[in-house]
Structures are given as C-alpha cells and as structure tokens.
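1. Here you go, sequence then predicted model.
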Amino acid sequence: MPQGGRWTPRTGTSSRTTSSYGEVLEQLRTIPSEHFGELSEPATPSTTSPDPLGPIREQVAATIVLRATRDAELVDRTKVGVVFTLPYASGEEFLRTIAEELEHATLLRQEPYLFILALPVTMGLSPLLICGSSEDLSDRAGTLVKSKFLNRVQRYELRNGRWGALIRDLCSTTYDEAALWDAVRKAAREPMDPLIPPPGSRSISQILDQARARLQRITPQQAYEELQDTALMWPVVLVDIRPEAQRRQFGSITGALVVERNVLEWRFDPRCAYRLPIADRYDLRVIVFCQESYTSSLAAASLHDLGLLNATDMIGGYAAWKEAGLPDEVEVSSTAPPTDGRLSVPVEA
C-alpha cells in the first residue's frame, strides 16, 4: 500500500458534501496501543494469532456505511455516494471491509446502490474500489472513471462484482472529487429503452427519406446523358464519394471526380477556401454517387444545405451504372485527374 501525507477533503464539488471519515480513523489512533497495536503501522500478520484490528476495523466500517447511506444521493432509484478515508497502512484491506459492510447493510438490501470508495494519497498511487448492487453498475462506473482519469489509472480489474484500481495523485485537484461524483451519478442512470427514441430524434430511414424528398434523383442513364449534353447552361460533374477500398474492390468510372465523403462539403462550397476550382458557382450540377446510392442521397442533401440546389444523386449508385452497361470512362470536366493509362501529361514544356 503506497504511503502518503494527510489528505483534506475539499468542499463545493458536489450537491452534497462528500462523505469523509478520516476523523473516525484519527480517533482510533488515540486508543492505547496495548489494546490493539498501532493502527498506522500494524504488526506483521501471524498465521496463528487473530487480527487484533479486525473488530475495530469492522466497527469503523459499519459507521462509515451508516453515514454513507444516510448522505447518499438517489439517481434513478439507485443510491450513490463517494467515500474517502485517510491514508494509512492496510488501507486497501479497509476499503474491502467497507465494501463488505455495504453489501450486508440492511438499508441497501432492498434497492440498487453504487459507491466509490477511495483512499487518496497526495503523492503516489491511491487505491479506489467501486462496489454496487450489480456487476454492471460497477463496470459502468469503472469505465467512466478510466475515461475521466485516463493515464492516471495505473492498474484496474473487475472481479466478484467490484471494480478496483490504483490512481495516481488522487484528489490532488478539485476536479478529482467532482469527477468521481459525476461517474457514479451517470453510471447509475437507468438504461434507456431502445424502442423508445428520445424526443426530436429520427431513424436513419426517416433521415434518408427526408433527404431524398429534397432531390430530383436521376438514373445512371440520365446521368450519362446529362454529361454528354452540350446544350445545358450550367457545368455538370459526376462525383464519386466512395472510399478508396470500395473503388478498388468494385471498380470506378474514369473521368469522374473522386471526392471522398468526409471532405465533400469543403470541396464544393463556393465560399470555402478549400473548394475545387470548378466549384465557383451555385448553379453547378453535381451528380453524386456511391456504391448503392444510400450515402449519396445524404451527401446530395448536404450540398443543398450549402446552396447548391442543382445537386442530386444517382439512383442505384455505381452498381446500377455497371448493371446498365454504361462505359467505364466518361468525359466530365477538365478538373478530373488524369487516367492511369496516359504515358505523360503535357503540362510542363
């Protein structure tokens, strides 16, 4: 057990005062050592003699549990709390004793509970134990603690329904106490019913239908004819938004602009410094396609949000283009990259 200096609990980090029981332990130090030995430096355990501190430790743990349950918060029918004790030898064992008392507490037997027990050490590793009425509660709280303390969690494990860890410099800032409270509160929230969506949310099917309702979608044949039409008053570009892996696997249309989905808006916003040279006007006809025309519908609707109201997508995507027997090479725009088959590009003299 790492040793450290005295830790003083901070206030103002939660809606309730964090339970701190160092003063109880301090009172035990005043009991003459002949009764049970020095608490801060217990005698080396013997295999033949009982632990003289056992009854005292259990009595203090019971007091801690009583006060912790009294001061606990109620979150979605689960009692939650954060308990700190002062650093002293056998501290990890004392945390386990408190956990056992929590598991047998009469006040907690009939309802869910989740508590974080910690023994802050100002310089070094502090043991922390999460115990709850179910392993899922402890695991959720442990996951949140790991996320909040990141590289300060040195070791951790989930065993027998408890989540334990060693955390460096615990409570060295006011953030730590607030973070622990936040972890137990959020972990105690009851899981949402997956069949009841939150207000204002939309399913992906609804999002897709609403996006397509904004578009005048065209078939691959119509797209090909538009690309060949010289009478149109606006430029037309065919844009492949598929990732490279899909282009390699299924093939591509030589001459189409390759603008992957994650940068599409930046490349076609006329107001953006990172736009393509061709994207300098709002009447540009952008025909977007993906592999099967699901992502492309959402992408085209996003271009409408930018003001490119002529944008649309190709029904059925590249798969439908191939099925229609359309050519693998089309003439689209001078901004298209050169094909791989060219021996040289006449740019330099």
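-> Sure, I can see it.
2. When you work out contacts or count neighbours from here on, use the C-alpha atoms and nothing else.
-> Noted.
3. Can you pull out the residues in contact with stretch 215-227?
-> Around stretch 215-227, the neighbours that count as contacts under Cα atoms under 8 Å, 6 or more residues apart in numbering are 236-238, 287, 300-301, 311-317, 320-321, 324, 326, 330-332.
4. buried subset of those?
-> Neighbour-count burial within those applies to 236-238, 287, 300-301, 311-317, 320-321, 332; the criterion is 16 or more other Cα atoms under 10 Å.
5. What about those, which are in strands?
-> Applying DSSP state E to those, the entries found in strands are 236-238, 287, 312-313.
6. Show me which pair in those is furthest apart.
-> By the measure Cα to Cα, 236 and 313 form the most distant pair in those, at 12.3 Å.
7. Give the residues shared as contacts by the two.
-> By Cα under 8 Å, 6+ apart, residue 236 and residue 313 have these common neighbours: 286-287.
8. Spit out the contact partners of residue 329.
-> Shown in contact with residue 329 (Cα under 8 Å, 6+ apart): 253-255.
9. Not counting sequence-adjacent ones, nearest residue to it?
-> Among residues not flanking residue 329 along the chain, residue 254 sits closest, at 4.5 Å (Cα to Cα, 6 or more residues apart in numbering).
10. can you check residue 136 too?
-> Spatial nearest neighbour of residue 136, chain neighbours left out: residue 161 (7.9 Å); criterion: Cα to Cα, 6+ apart.
11. if we can go back for a sec, just give the number of residues close to the residue nearest to residue 329.
-> 18 (other Cα atoms under 10 Å).
12. now residue 191
-> Residue 191: 8 neighbours (other Cα under 10 Å).
13. how close does it get to residue 133?
-> From residue 191 across to residue 133, the span is 15 Å (Cα to Cα, to the nearest Å).
14. wait, isn't the residue nearest to residue 136 in contact with residue 141?
-> No. Residue 161 lies out of contact with residue 141 (Cα atoms under 8 Å); the separation is 11.8 Å.
15. Second structure follows, compare the two:
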Amino acid sequence: MEDDITSSSSSTLSYGQVITRNSVGVALPIPHGSQNSHDESPPLRTLDDVRDQVATTIAVRTLRDAETVDACKVGVYFTLDRAADNQFLGQIASALRRLCRLHAKPYLFALGVPSRGPALSASPLLICGSSERAVESAGLLVRTKLLNRVESERFDSVRTHWVARVRDLASSSFDAAALWDAVCKAARAPIDPLVPPPGSRSIAQILADARARLERLTPQRAYEALTDTSRPWPVVLVDIRPEAQRQVEGGIRGAMIIERNVLEWRFDPQCPHRLSVADRYDLQVVIFCQESFTSSLAAASLHDLGMLQATDIIGGFAAWKEARLPLEVEIAPSIVASFDD
C-alpha cells in the first residue's frame, strides 16, 4: 500500500497490517497482556480504521503534490494497490473533501486504479471536486481523451463525483498526462463573455491594422490607375463580392470577378492555381467590395503573400457609383490578354 507522507523506516503494508509509526503518533493496539498506566487496553483497530487512515494519508500526499489552476487545487493519483476498488477511491475523495474544506480551497482530482491482469481489464476511475460544473467538464474531457475505453460512467446524487471504469487504465504514460490535462482545463474559471482573452483583437482593430498597411485609393484614383497605360507594372481591378450581391447592386464591366474564398489562391505567384496575370510580385491588385470593409482585409491578406502593391477602393462599389464613374471601364490594353485563368 502507499507510503506515508512523513519520513519513516516503517510503512503501511496492507489494509490489515500496520507497522507502528511513532513519528505521526498513530495509535496501535497494545500487544496482548500489556497494560497502560490505567491498566486499560485501547480498543482494537478494525480494517475499516486502517483503510480510513491509509485513505487520509493518500489524500494528504495528493494534496501536497497538487497544482493550482485559477485558485483551484487539481491533481491526479493512481493507487499502487491494484486491489483497490470504488469504495476505497471514495474514501480518498472524502478525505480530500475534508482537507480542502479545512483550507477553504476549491478542488478537482482524478483518482484511479491501474488495470491489472494479462488482458488489462477495466478498472475504477473517480473524479471528485467541489464544483458540479468542473466535475462534469472533467468527465466529458476524459471520455473524449480516452476514446472507446470508458465504461459504465455515472455521477453521484450531488454530481460532485464522476465514477467510471476504464480499460487499460495507466497502461501507458499517456493516461496520466491526459487526466492531468482534463482536470487542469476543467478547473479553469468560467470566462466572462464580455472580457476578451489575451491577444485577441476586435474586428475594428483588425480592420484598422489592415488599412494601416495599405495605400488605399479613392474611386477616382483607382479609375486613373486602371486607364493609365504609362505605368510600368500591370494593374487589375478585382470584384470580390458574392454573386447574389452583384446581381442586386450591379458591377463594373471589365473587373475580374474573384470571390473572396479563392482570392489568395488566384494571386499567389507560387501557387499552381494562380491566374496567369499573377506571375509577378509588383502586380497592383485593386480590390473592391460593396462598402470597402471586406476588401481592406482581403488586400492585407495579399500583402502577406508578398503582393505589396495590393490595395482597395475607399468606399467600395457604392462610392464608385456615387462618384459617377463609368460602370464600363476600358482596361489598359496590355492587361486584357492576361485575364484568362
């Protein structure tokens, strides 16, 4: 059976045999015929007394080795006694509950018995905690991690104990790592939906960062760039709006229609699915959507591919129409022949 947490040359060997441990003050039966100062023999200890003592010792050691996640004590323990059962795991869980209540600490622990025998049959696993939510979450995570190995799972009446039988439990180091991962993640405090996690950005921030990378064009400047034959690099106009929106709002004849979900594949010079015109990194891709929100994000995405002249039209197609620019644009002749996919 498990060692005591205090240093001693003696140890608990089994539920029915206990060696005296003076260092922790364990009261043991006095041999037959011995008398104390009052000539009275102390009551004999039962097997249940020994099991309770061993369970408490294990609980103390498990709590000592626990980690803290969001102020919650978490841990995993596999008993060395393969003859242990659900009842004994329950005794350890009760001892953990008493200790954690004494220190006013929330807790979540996984307690298991390694599988035994040549077939490594199913053996008990118990998850205990101070929170119904955490215990339920840990049980779901364990079932997901130990796929097709969890049997006869159930909760106790107050749903602070999740009990199951697991095939091949602790037959590899993966099981301990999986249980630690499950209890650590389940013990995390619920996230306030109004508090963003570290490193996140709002869509307004993402849009602002994208536009900071672009040399955006007004509709008039975009029109001039498209019709200027003196520029040394090719310029293409790209409509990324979905078909339904184009049918309702109209479009610009001469613009390349490339919907947003394939844009990067069509303009990456290293991609085998690129357009024939996208064979150089100085190509200027002028993108527009209806109001220039999606187009800014799309142009920034092309910058990530190395297409550093990619940009969009300020205000999108709506601003183009408002500026009364022609809806039929005569593209520079040197570009027309390159529009084929």
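-> Everything's here; your move. Values in this document were obtained by computation on a predicted structure and should not be read as measured data.
16. quick one: TM-score?
-> The TM-score (TM-score structural alignment, normalised by the length of structure 2) is 0.65; 293 aligned residues with a Cα RMSD of 4.3 Å.
17. returning to that earlier point: which one of residue 161 and residue 141 of structure 1 has more residues nearby?
-> Using other Cα under 10 Å as the criterion, residue 161 of structure 1 and residue 141 rank with residue 141 on top: 28 against 16.
18. so where does the equivalent of that one over in structure 2 fall, helix or strand?
-> Aligned by TM-score structural alignment, residue 141 of structure 1 pairs with residue 138 of structure 2. Assigned by DSSP states H and E, residue 138 of structure 2 falls within helix 132-145.
19. what's the average distance of that helix to structure 1?
-> Here the mean offset of helix 132-145 of structure 2 against structure 1 after fitting is 3.7 Å, by mean Cα distance after the TM-score superposition for structure 1.
20. can you give me the strands for the stretch 1-150 of structure 2?
-> Shown for the stretch 1-150 of structure 2, the strands assigned by DSSP state E, counting those that start in this stretch span residues 12-14, 17-18, 67-69, 72-78, 107-112, 123-129, 150-155.
21. for those, which one sits closest to residue 260 of structure 2?
-> Evaluated with Cα to Cα, the strands of the stretch 1-150 of structure 2 place strand 67-69 nearest to residue 260 of structure 2, the distance being 41.9 Å.
22. with structure 1 superposed, average distance for that closest one?
-> Strand 67-69 of structure 2 sits 3.5 Å off on average (mean Cα distance after the TM-score superposition for structure 1).
23. Can you name every helix or strand that that strand contacts?
-> strand 72-78 (3 or more Cα pairs under 8 Å, 6 or more residues apart in numbering; DSSP states H and E).
24. What lies in contact with the strand it packs on?
-> With contacts defined as Cα under 8 Å, 6+ apart, strand 72-78 of structure 2 is touched by 62-63, 65-68, 105-114, 170, 176, 179-180, 183-184, 187-188.
25. Structure 1: matching residues for that strand?
-> Using TM-score structural alignment, the partner range for strand 72-78 of structure 2 is residues 78-84.
26. Thought residue 150 was touching residue 143 of structure 2, still the case?
-> Yes. Counting by Cα under 8 Å, residue 150 is a contact partner of residue 143 of structure 2 at 6.1 Å.
27. More neighbours: which of these two?
-> Between residue 143 of structure 2 and residue 150, residue 150 has the larger neighbour count (other Cα under 10 Å), namely 21 against 18.
28. Now do the contacts for the more buried one.
-> 143, 164-167.
29. now do 10 Å
-> 122-125, 142-144, 164-169 (Cα atoms under 10 Å, 6 or more residues apart in numbering).
30. burial of the closest residue to residue 115 of structure 1 other than its chain neighbours, as a residue count?
-> Nearest residue to residue 115 of structure 1 in three dimensions, chain neighbours excluded: residue 81, at 4.8 Å (Cα to Cα, 6+ apart). Neighbour count for residue 81 of structure 1, taken as other Cα under 10 Å: 25.
31. contacts for stretch 166-176 of structure 2?
-> Applying Cα under 10 Å, 6+ apart, the contact partners of stretch 166-176 of structure 2 are 76-78, 110, 112-117, 119-125, 142-143, 145-153, 177, 180-182.
32. Could I have the buried ones of those residues as ChimeraX selection syntax?
-> Listed next is the ChimeraX selection for buried residues among those, using 16+ other Cα under 10 Å:
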select :76,77,78,110,112,113,114,115,116,122,123,124,125,142,143,145,146,149,150,180,181,182
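33. so which strand or helix has residue 35 of structure 1?
-> Counting by DSSP H and E, residue 35 of structure 1 is found in helix 33-36.
34. no no, residue 204 of structure 2
-> Residue 204 of structure 2 is part of helix 203-212 when elements are defined by DSSP H and E.
35. Show me what that helix is packed up against.
-> Applying 3 or more Cα pairs under 10 Å, 6 or more residues apart in numbering; DSSP states H and E, one finds that helix 203-212 of structure 2 makes contact with helix 294-304.
36. Spell out for me which residue occupies the centre of structure 1.
-> Nearest to the geometric centre of structure 1 sits residue 147, at 8.2 Å (Cα atoms, centre = their mean).
37. That one against residue 182, yeah?
-> No. Applying Cα atoms under 10 Å as the test, residue 147 of structure 1 and residue 182 come out as separate, 11.6 Å apart.
38. With distance to residue 200 of structure 2 added, can I get the strands of the stretch 1-150 of structure 2 in JSON lines?
-> As requested, the strands of the stretch 1-150 of structure 2 are exported to JSON lines (distance: least, Cα to Cα, whole Å):
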{"stretch": "strand 12-14", "distance to residue 200 of structure 2": "53"}
{"stretch": "strand 17-18", "distance to residue 200 of structure 2": "57"}
{"stretch": "strand 67-69", "distance to residue 200 of structure 2": "22"}
{"stretch": "strand 72-78", "distance to residue 200 of structure 2": "25"}
{"stretch": "strand 107-112", "distance to residue 200 of structure 2": "29"}
{"stretch": "strand 123-129", "distance to residue 200 of structure 2": "31"}
{"stretch": "strand 150-155", "distance to residue 200 of structure 2": "36"}
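39. which one of these lies closest to residue 339 of structure 2?
-> Across the strands of the stretch 1-150 of structure 2, residue 339 of structure 2 has its closest neighbour in strand 67-69 (57.4 Å, Cα to Cα).
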